[in-house]
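Colleague: Pasted the sequence and its predicted model underneath.
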Amino acid sequence: MEIPDDRIIVDAVLAGDKQAYAGIVDRYKNKLYGLFRKMGLGEADAQDLTQETLFKAYRKLDSQRTEQSFSAWMHTIALNLFRDRGRKKVPVPHEPILETAAPNIEMPEESMIRAELREELDRLLDTLPEHYRLAMVLRYTGQLSHDEIAELTGMNVSQVNNALYRAKCSLRGKIKAKEGMRYEFPIAVDNGKSSAR
């Protein structure tokens, strides 16, 4: 079954099918929650802000411009709410973050190692300067393009590319210094290349 794109769902909601918004909620709730967690919010605050973002987007749906990426618009609302809360970077309790992924059969040891590496990467990500961390989270958690990240953050595309490159280099250096060995991350870090631009 083909999943309708954001614009089809938005048009349906604006035409009076309020139940169609459930498709937007399903599509964005984990992305937004992951964004807020990686930006330093605890579990309860991330859940609250996710709900607030989805609710505000619903209320302002008719103001979303069709020429603008819906995903970028949704993330703009999320970042504005995050900033309005006046939250400073706070230590994140590194619990496993829910991520939707294709089922994968692996040995328990492999699963445990993967979870530990993910937690370590999250801790290291938390040590990056905020603009590097924000670019990384928007790119790899929000799955936004470099152009969309530039629009959201006020950086130009070149600055986004630079922030992502420097963030990856910094993470790679921190891991080498910490463990003396190189891990492969779920995000494309090797050779400083991102998987999509």
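Modeller: Sure thing, it's come through.

Colleague: CA atoms for contacts and neighbours, from now on please.
Modeller: OK.

Colleague: for this structure, longest helix please?
Modeller: Longest helix in the chain by number of residues, with DSSP state H as the criterion: helix 157-179.

Colleague: Give me the helices and strands touching that one, please.
Modeller: In terms of contacts (3 or more Cα pairs under 8 Å, 6 or more residues apart in numbering; DSSP states H and E), helix 157-179 is packed against helix 108-125, helix 130-140, helix 146-153.

Colleague: got the angle between that helix and helix 108-125?
Modeller: Helix 157-179 runs at 120 degrees relative to helix 108-125, counting by axes from the mean of the first three to the mean of the last three Cα atoms, to 10 degrees.

Colleague: For the spatially most central residue of the chain, give me its contacts.
Modeller: Central residue of the chain (Cα atoms, centre = their mean): T141, 2.8 Å from the mean position. Counting by Cα atoms under 8 Å, 6 or more residues apart in numbering, T141 touches 31, 34-35.

Colleague: that older thread, a markdown table for the helices and strands packed on helix 157-179, including distance to A78 and mean neighbour count?
Modeller: A markdown table is the format used below for the helices and strands packed on helix 157-179 (distance: least, Cα to Cα, whole Å; neighbours: other Cα atoms under 10 Å):
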| stretch | distance to A78 | mean neighbour count |
| --- | --- | --- |
| helix 108-125 | 20 | 15 |
| helix 130-140 | 11 | 21 |
| helix 146-153 | 10 | 20 |
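
Colleague: returning to what we had before: now, among the contacts of T141, which is nearest to P129?
Modeller: Set against P129, the nearest of these by Cα to Cα is L35 (15.6 Å).

Colleague: structure B:
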Amino acid sequence: MDKQTAEKLYDACYMKVYSYVMTLAKDQHAAQEITQETFFKAITTEQTFRGESECFSWLCAIAKNLFIDGKRKASRYQDEPDENLADIDTDIEQGITDSETSFRIHMLLHDMEDPYKEVFELRVFGELSFAQIGSIFRKTESWARVTYHRARLKLKERMDNNEI
């Protein structure tokens, strides 16, 4: 890939890919690293973009594979996942309640089956459009809308059953 094409690709897709990676990594530093690695791999690899999908979808596929590879490597070297520390400036009691509720919701999301879980996370946490989500899954925008709506209903039902 020539320098000019690489710069255009980077300028056009960096924030979209970064947002997608944030939904996966849920960590700003990790998302930045994975996004940079994604573009490096896309630009330097001998396999080029074939044009069978949007370049954004291609980049997201690379990013997802890098994220999964990183998780596999980390699981070999780490016994326990890092825990987030509560913000000291916030009210401790409120912080505990909010973090517990958030944790419970994330547990419900974690148990949700794919593609509902990933579509919901891309829409809510990644702030991607339905067209972009459909593109990632190589489906239509309507499919993304319906899947997101079903995911919301499933999550609400699970929240009601667990009294969250």
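Modeller: Nice, I can see it. Only a predicted model underlies this, so the values are computations on that prediction, with no experimental measurement involved.

Colleague: TM value for the aligned chains?
Modeller: The TM-score (TM-score structural alignment, normalised by the length of the second structure) is 0.61; 141 aligned residues with a Cα RMSD of 4.3 Å.

Colleague: possible to save the helices and strands packed on helix 157-179 of the first structure as JSON lines with distance to L61 of the first structure?
Modeller: Converted to JSON lines, those look like this (distance: least, Cα to Cα, whole Å):
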{"stretch": "helix 108-125", "distance to L61 of the first structure": "33"}
{"stretch": "helix 130-140", "distance to L61 of the first structure": "21"}
{"stretch": "helix 146-153", "distance to L61 of the first structure": "18"}
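
Colleague: Out of those, the one nearest Q47 of the first structure is which?
Modeller: Q47 of the first structure lies closest, by Cα to Cα, to one member of those: helix 130-140, at 16.7 Å.

Colleague: Where in the second structure does that closest one align, residue-wise?
Modeller: Using TM-score structural alignment, the residues of the second structure aligned to helix 130-140 of the first structure are 114-124.

Colleague: Quick one: residues in contact with that stretch.
Modeller: Contacts for stretch 114-124 of the second structure (Cα under 8 Å, 6+ apart): 20, 23, 109-110, 128-130, 133, 144, 147-148, 150-152.

Colleague: 7 Å instead?
Modeller: Here stretch 114-124 of the second structure makes contact (Cα atoms under 7 Å, 6 or more residues apart in numbering) with 20, 23, 109, 128-129, 133, 147-148, 151.

Colleague: just to revisit the earlier point, between the helices and strands packed on helix 157-179 of the first structure, which one is nearest to I77 of the first structure?
Modeller: Of all those, helix 146-153 comes closest under Cα to Cα, at 9.6 Å.

Colleague: Show me what the closest one is packed against.
Modeller: helix 157-179 (3 or more Cα pairs under 7 Å, 6 or more residues apart in numbering; DSSP states H and E).

Colleague: chain center to the helix it packs on, what's the gap?
Modeller: 17 Å (Cα atoms, centre = their mean, to the nearest Å).

Colleague: Same question for stretch 118-125 of the first structure.
Modeller: Taking Cα atoms, centre = their mean, the mean C-alpha location of stretch 118-125 of the first structure is offset from the chain mean by 14 Å.

Colleague: got the contact list for it?
Modeller: With contacts defined as Cα under 7 Å, 6+ apart, stretch 118-125 of the first structure is touched by 94, 133, 171.

Colleague: Just give me the match in the second structure for the last one.
Modeller: With TM-score structural alignment as the criterion, L171 of the first structure lines up with L155 in the second structure.

Colleague: dump the residue contacts of its match.
Modeller: By Cα under 7 Å, 6+ apart, the neighbours of L155 of the second structure are 108-109.

Colleague: and the gap between it and K117 of the second structure?
Modeller: 9 Å (Cα to Cα, to the nearest Å).

Colleague: Check which helix or strand V25 of the first structure maps to.
Modeller: Element membership for V25 of the first structure (DSSP states H and E) is helix 21-38.

Colleague: so what secondary structure elements neighbour that helix?
Modeller: Applying 3+ Cα pairs under 7 Å, 6+ apart, one finds that helix 21-38 of the first structure makes contact with helix 6-14, helix 43-59.

Colleague: Show me what the first one is packed against.
Modeller: Right, helix 6-14 of the first structure. Counting contacts by 3+ Cα pairs under 7 Å, 6+ apart, helix 6-14 of the first structure packs against helix 21-38.

Colleague: can you check the longest one too?
Modeller: Judged by 3+ Cα pairs under 7 Å, 6+ apart, the packing partners of helix 43-59 of the first structure are helix 21-38, helix 70-84.

Colleague: Pull out the buried members of the contacts of stretch 114-124 of the second structure.
Modeller: Neighbour counting with 16 or more other Cα atoms under 10 Å marks 20, 23, 109, 128, 133, 147-148, 151 as buried within those.
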